[in-house]
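[1] Dropping a prediction and its sequence here:
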Amino acid sequence: MSHNRFELAPEIERDSIWLADWPLCQLRVQNDANYPWFILIPRRPGMVEIIDLTQEDQNQLWRESAYLSVFLKSTFKAKKLNLAALGNMVPQLHLHHIVRYENDLAWPAPVWGKVPARAYTEAALQQLKQKLALLTLPL
């Protein structure tokens, strides 16, 4: 990964689908239809931790995360919203937003490694994009 310009980590690109570019972050959906699972990736090169961002970018990340979180909790009627910035396997800074329900396949455990990912069908992806159409508004 170059440190001069933003490049998406190959693992994130492989495992997720682009939805929008926001002022700071790229918004993607994890290609796992088992859960509504979204990822915000700040478009800044070389970032690993949230504290690596400038204070201005940290504030913008939290604004975008809160905007996404409010939308997800209301749109998907989440029992719980899991947010995580682990980065153990993929060090590029990215923030997971995972909608959870008491009857989902991993509840109450974390989603990682519980069940195999189930790729979105084209129809399901189009339905998801319709729900998210309002999210493309600038923040």
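    Cool, the structure landed.
[2] When you work out contacts or count neighbours from here on, use the C-alpha atoms and nothing else.
    Noted.
[3] How about the contacts made by the residue most central in space within the chain?
    Central residue of the chain (Cα atoms, centre = their mean): residue 39, 1.0 Å from the mean position. Residue 39 is in contact with 26-30, 94-97, counting by Cα atoms under 8 Å, 6 or more residues apart in numbering.
[4] Please compare the first structure with the one that follows:
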Amino acid sequence: MNDFNLDQRLDADTFPLGDLPLCRVLLMNDARYPWVILVPRQNHISEVAELSEADQAQLWREATQLGSVMKTLFEGDKLNIATLGNVVKQLHVHVVVRKHEDATWPAPVWGNGSAEPYALELLASLRDQLIAHIDRLAFD
């Protein structure tokens, strides 16, 4: 995992928050939703099935644990976890907290409206909150 390369589109659309045992954690630059993206730090992987069974399990642990923390932190009504990869081939998992009053409820966030970039103050606060929680996650 030393020479990990992040897809250019993911790099352009997100802010790095840190690393979990398997994945790089990225904050999507869309203030309409609490939305992170997990990217396994393995090159040339586009499907979950291409990961080892142990890494598949780890990916799910990371997505569900981080998602649970985010749902509580942001008082969400629903947690969406999904892989799409129709635009960005590199395997990545979207973890999105949804609220009944959010911009596109109940429709999906993907391809629905235009992203609203974070204001710098809100971005800094949100990053600090998420980084603190990411650092506290425990994976055995």
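    Looks like it arrived, so ask away. Remember, it's a predicted structure, so these values are computed and weren't measured experimentally.
[5] Tell me how the two chains score on TM-score.
    For this chain pair, the superposition-based TM-score is 0.92 by TM-score structural alignment, normalised by the length of structure 1; 136 aligned residues with a Cα RMSD of 1.4 Å.
[6] Confirm the residue nearest to the centre of structure 1 sits in a strand?
    Yes - counting by DSSP: H, G, I helix; E, B strand; the rest coil, residue 39 of structure 1 is located in a strand.
[7] Which position in structure 2 pairs with it?
    In structure 2, residue 39 of structure 1 lines up with residue 37, judged by TM-score structural alignment.
[8] quick one: the helices in structure 1?
    10-15, 55-75, 122-131 (DSSP state H).
[9] quick one, which of the ones you listed is nearest to residue 88 of structure 1?
    helix 10-15 (12.4 Å; Cα to Cα).
[10] which residues in structure 2 does the closest one align to?
    Going by TM-score structural alignment, helix 10-15 of structure 1 lines up with residues 8-13 of structure 2.
[11] average gap between that stretch and structure 1?
    By mean Cα distance after the TM-score superposition for structure 1, the fitted stretch 8-13 of structure 2 averages 0.4 Å away from its aligned residues in structure 1.
[12] quick one: contacts of that stretch?
    So stretch 8-13 of structure 2 is contacted by 28-29, 88 (Cα under 8 Å, 6+ apart).
[13] Now with 6 Å, please.
    residue 29 (Cα atoms under 6 Å, 6 or more residues apart in numbering).
[14] can you give me the offset of it from its chain's centre?
    Relative to its chain's centre, stretch 8-13 of structure 2 lies at 13 Å (Cα atoms, centre = their mean, to the nearest Å).
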